[in-house]
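S.K.: coords please:
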Amino acid sequence: MVSSYAQIDPKDNIIVAIQGLAKGTEIEVGGESLVLKEDIKQKHKFALFDLAVNDEIFMYGVLIGKATKHIQSGCAITIENVKHASSDYKDSKEKYTWRAPDISNFKGRTFSGYHRNDGKVGTANHWLVIPLVFCENRNIDVIEAALSEKLGYQTKKDFAVDTDALIQKYKAGASADEIFNTPIITSKEEMAKNRVFPNVDGIKFLKHDGGCGGIRQDSETLCRLLAGYISNPNVAGATILSLGCQNAQIELLQNAIKTIAPSCNKPVYYLEQQQSKSERSLIEKAVKHTFIGLTEANKIIRQPAPLSKLVLGLECGGSDGFSGISANPALGYASDLLVALGGSPVLSEFPELNGVEQDIINRCNTTQDAKKFYDIMRAYSAAAVAVGSGFENNPSPGNIKDGLITDAMKSAGAAKKGGTSPVVEVLDYTEQVTKPGLNLLCTPGNDVESTTGLVGSGCNVVVFTTGLGTPTGNPVAPVLKMSSNTALFERMKDIIDINAGTVISGEDTIETMGEKILDHVIRVASGETASKAVLHGNNDFIPWKRGVSL
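M.R.: Predicted coordinates:
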């Protein structure tokens, strides 16, 4: 895009400012001309025609709001003159046809991954240490302190501090100057070179605040989520710590693993504190079991795998007025490429599909999935209303400040991540991806809760689009951050992996950017390139308790 403004769809009666536009600027769109009556900020929108109170407002070709005041052509669209509105939808689907993109540039490509006995392939090789209840979080901290740095794994910083070197100098009688001049900082890169288990990418500690209290269903859902993490192809095995009396019982987790992954035969060690002779004994056994598990996990090496083994999470957060124009549709094209190659992209964040439900329903392969999506969306919306909220309250202050003023506007852009391919299956939270093609997964719009859910349902890599910037990562799957605009990429290169702002500047098309995304995903999946979230140790993990979270 090289113009200073754009009409995204011919049906749209609002125009987006690609650059900041000054009052008095003459605009021509589709044979219509107007003069701006006020300054329009970059990423924000202005009216193409005069709009009366209750007139419908369209962007991306869908209803995104209604005017609450008279709006003259050339005036800004704001939260002061527009309210959320979205199209209704029905559970019956219409015929849908799809034309797959050209995949010639990826034909025969493979990635180098970790093959599991159940046929899945991981993009990483991790060992998990998991508490079944928050009471065990302190013990998890002790185990992490005992293992991570000693085995050469990253700390919460970009480096490790070797205090032992100072102690040894002191005991040897070194002077203050000698102690002060002793090197004690080790970079993550140096730590990685010195790993005891070079084929294990990390030991991940999934602390949480659940497992007891609340309602029993919360603990059941937590166990299904944890079972999904254990069976994720990026995981080699796990050590589980239980207190003993909590709602999330060991048997509940074991049954969840059998249900969602009956062919999963990974080593899982279960330890219960109330059956242990002491806390010291519990921790000793946990450390030894984990160490032995790591020796086995280290025997697994990367081998070539077809791109059909990629399960790609499609996520967005900190969205802006460009997200639905550059990053999201480019990711959608990459999603379509992966579908055509036999892979499985997964679109989540159901509150951010508000207003495009009928399009999603029409794309479902079966009437059963169309009905399931319809029912989940109706129930989710009703639950939000029941507590005095609603989907219209989804946009954050940051979204609004950067031009996303209604949920339907935000949703219409967010849905672009799912491309145009048919929906092969609709999954509720913690249900597993089993079919190649585009899957839908019910999660909240909250960034970390949604990413946590995507990986818990089987995603082995995630692409996360953002217009405002976010450090979000995941303990198990690499999360690649992609900026919607170049200014963000230049400002936050330390946490952003890919820049889709080149679509806005005209250097890339949606199609060329989509191919670049998939190529980057392949390199990360092969371990050739590390995502910024992995490099910085962003291991965000927040289970959804199924309360209303927008």
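S.K.: Please make it C-alpha for all contacts and neighbour counts, starting now.
M.R.: OK.
S.K.: Can you get me the centre-to-centre distance for stretch 400-411 and its chain?
M.R.: Taking CA atoms, centre = their mean, to the nearest Å, one finds the center of stretch 400-411 at 19 Å from the center of the full chain.
S.K.: Need the contact partners of that stretch.
M.R.: 43-45, 59, 63-65, 78-79, 83-86, 319-321, 324, 351-356, 391-395, 399 (CA atoms under 8 Å, 6 or more residues apart in numbering).
S.K.: for comparison, sequence B:
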Amino acid sequence: MILRVHPADDLIVALQDLSAGQIVHLEGRTWTLPEAIPAKHKFASQDFPSGHLATMYGVTVGRATQAIPAGGLIRTGNLQHHAAPCTGKQADLLWTPPDVSRWQGRTFQGFRRAHGPAGTANHWLVIPLVFCENRNVAFMREALTRALGYAQTSAYERYAQELVQAHQCGRLAENTGLPLEALPVPTPLFSNISGIKFLEHGLGCGGTRQDAIALCRLLAGYIAHPNVAGATVLSLGCQHAQVSLLEAELSRLYPQHSKPLLIFEQQKWASEQAMLTEAIRATFHGIAQAHEQGGRTTCPISDLILGVECGGSDGFSGISANPVIGHTADLLAALGGAPVLSEFPELSGVEQNLCDRCLSPELADRFLDLMRRYEDAARACGSGFDANPSPGNIRDGLITDAMKSAGAAKKGGTAPIVDVLDYGEPIRRHGGLTLYCTPGNDVESTTALAGGGCTLMLFSTGLGTPTGNPICPTLKVATHTALMQRMADILDFDTGAVITGTQSVASMGESLLDLCLATASGDYVPQAIRLGQDDFLPWKRGVSL
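M.R.: Below is the predicted model of the structure:
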């Protein structure tokens, strides 16, 4: 009915709706609630004077702006964001890895690469260097996807066709309740190629040179990604994001890159038609050659790079889905893999714990420097990390950014932090957690995680989020069973048993790792892939000029 997450907490979580006047018990204490407490929300365990620092997950998550009685509901009107200060690495981490004997010797069926870790998929990319080329990218998508057998007719398209037929027959079509299932996908011409992905975006010109470099760095990460067989790049020619910038970032960050890379610059061609017909022809032959390289083969678990993400978070996220994901991350780290935690605005308030987990003071200092520079930039725009929680977050119990962050950080488990990276940098170190600087925006963050090299993603949600990535399989993890039942068409894994107490975080984390391995092998297809959720949104850090 109610839960204290950490022994030091003075905020108590309602696991179900509680009514005004209801008497609740926990750990030998009794409260008569002065007001209703909705499920996922918190109440004060004692009388809070104004200025009291509230604690949850064992850390400071807010400051009372007025007196709150014991049992009183915590809301935005009586608690504001406040986080404890951080002074860099102050303690050494003593980590006991979880037992991974069950997975020793286990492998997955992936795509081996000449250099670096194996992929969990094998895509061909078509990428514009500037938004001016989005139209041409769309032409290539229209020309290639159905012809090569990667397109499917959706139930929505079938329904629209029924509406047209009814209209042509002079009758008004009714909602017949057609099942919204896609028709079977045609057999691809090139079975060893997972698909062709088209990464449209709105950047490449009109911004700062720094944004152009950041975009080229991100696109270089996608081109060199373990899940990518080759790429076609369309450039206009006059934009900030020059071909030479892309080639420089590829050479600097991925010096061993040797995959096919086809580049077409429109202003060097006699006509748009001439360029596109050659781009389509060369891309077709590039895909055919990549197909001949072969399909899935046995790969070690230690090759996996696992991005952990949350979106549409609720008051259960830090109690069920995020700790479950965190345990999966710890299992993978103990097996030599590379879990990656991003969303720096959602780490505000837990900096000290993360600094103490860093392998060296230098890593901790780099983390703090990235955090402080990021928040300074937000404050320069008249905002700050405290503005991170969305209306949906707040409505479902995440009242302050520190409260949201303390639960969000649970996705990163407890393993040592072996690296701290800025946006666009390649993920290299395995056997521990990497901190990766991205926004809290779901799609900007998942886009960056894939650009850094993540070959699989776990995405927790308490409200339901239809998000995926073009090249990185993304598993959606529900925080409670009611959500899983309501939105089963977009979700993959239910951690509601943690809320009901019928399963432990550890047991569910183990099951989730098994699902990760099935996904990495192509044996399980995430809902995001079934639904074609190919979300791609580069981070624009500068201003438009």
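S.K.: Only whichever of the contacts of stretch 400-411 of structure 1 are buried, select them in ChimeraX.
M.R.: If you want just the buried ones from the contacts of stretch 400-411 of structure 1 in ChimeraX, going by 16 or more other CA atoms under 10 Å, the selection is:
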select :43,44,45,59,63,64,65,78,79,83,84,85,86,319,320,321,324,351,352,353,354,355,356,391,392,394,395,399
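S.K.: The contacts of stretch 400-411 of structure 1 in strands, which ones?
M.R.: The strands, defined by DSSP state E, take in 45, 59, 63-65, 83-84 from those.
S.K.: With distance to I71 of structure 1 as new columns, can the residues you listed be given to me in a markdown table?
M.R.: As requested, these are exported to a markdown table (distance: CA to CA, whole Å):
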| residue | distance to I71 of structure 1 |
| --- | --- |
| K45 | 12 |
| M59 | 16 |
| L63 | 17 |
| I64 | 16 |
| G65 | 13 |
| K83 | 13 |
| H84 | 16 |
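S.K.: which of those lies closest to D9 of structure 1?
M.R.: M59 (6.8 Å; CA to CA).
S.K.: Aligned against structure 2, show me the partner of that closest one.
M.R.: Under the alignment (TM-score structural alignment), M59 of structure 1 maps onto M56 of structure 2.
S.K.: mind listing what the equivalent of K37 of structure 1 over in structure 2 touches?
M.R.: Using TM-score structural alignment as the criterion, K37 of structure 1 maps onto P34 of structure 2. By CA under 8 Å, 6+ apart, the residues touching P34 of structure 2 are 20-21, 71-72.
S.K.: Is there a quick ChimeraX command that grabs whichever of those residues are buried?
M.R.: Of the contacts of P34 of structure 2, the buried ones go into a single ChimeraX selection, burial set by 16+ other CA under 10 Å:
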select :71,72
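S.K.: For the contacts of P34 of structure 2, work out which two are farthest apart.
M.R.: Across the contacts of P34 of structure 2, the longest distance by CA to CA is 11.2 Å; it joins G21 and G72.
S.K.: what residues are shared contacts of these two?
M.R.: 33-35.
S.K.: CSV for these, including distance to P416 of structure 2 and secondary structure?
M.R.: Below are the shared contacts of G21 and G72 of structure 2 laid out as CSV (distance: CA to CA, whole Å; DSSP: H, G, I helix; E, B strand; the rest coil):
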residue, distance to P416 of structure 2, secondary structure
L33, 41, coil
P34, 43, coil
E35, 42, coil
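S.K.: quick one: which of the residues you listed is nearest to Q46 of structure 2?
M.R.: L33 (11.5 Å).
S.K.: Contacts only, for that closest one.
M.R.: Neighbour list for L33 of structure 2: 19-24, 70-72 [criterion: CA under 8 Å, 6+ apart].
S.K.: at 6 Å what do you get?
M.R.: 20-22, 71 (CA atoms under 6 Å, 6 or more residues apart in numbering).
S.K.: Name the nearest of those residues relative to Q161 of structure 2.
M.R.: Using CA to CA, A20 comes nearest to Q161 of structure 2 of those, at 52.6 Å.
S.K.: Three-state assignment for the counterpart of I127 of structure 2 in structure 1, please.
M.R.: Using TM-score structural alignment, the partner of I127 of structure 2 in structure 1 is I130. Using DSSP: H, G, I helix; E, B strand; the rest coil, the structure places I130 of structure 1 in strand.
S.K.: I130 of structure 1: neighbour count?
M.R.: 23 (other CA atoms under 10 Å).
S.K.: Spatially, which residue comes closest to E149 of structure 1, not counting chain neighbours?
M.R.: With CA to CA, 6 or more residues apart in numbering as the criterion, E149 of structure 1 has its nearest non-adjacent residue at 6.6 Å, and that residue is T155.
S.K.: since we're on that neighbour, how many residues are nearby?
M.R.: Neighbours of T155 of structure 1 under the rule other CA under 10 Å: 18.
S.K.: do S244 of structure 2 as well
M.R.: Other residues lying near S244 of structure 2 total 10 when counted by other CA under 10 Å.
S.K.: Just the element for it, please.
M.R.: helix 243-253 (DSSP states H and E).
S.K.: Tell me the helix or strand right after that helix.
M.R.: Counting by DSSP H and E, the next helix or strand C-terminal to helix 243-253 of structure 2 is strand 261-265.
S.K.: which residues in structure 1 does that next one align to?
M.R.: Alignment of strand 261-265 of structure 2 against structure 1: residues 268-272, by TM-score structural alignment.
S.K.: can you list contacts of that stretch?
M.R.: Against stretch 268-272 of structure 1 from outside (CA under 6 Å, 6+ apart): 237-244.
S.K.: now stretch 456-468 of structure 2
M.R.: Outside stretch 456-468 of structure 2, the residues touching it (CA under 6 Å, 6+ apart) are 306-314, 321, 472-479, 528, 533-535.
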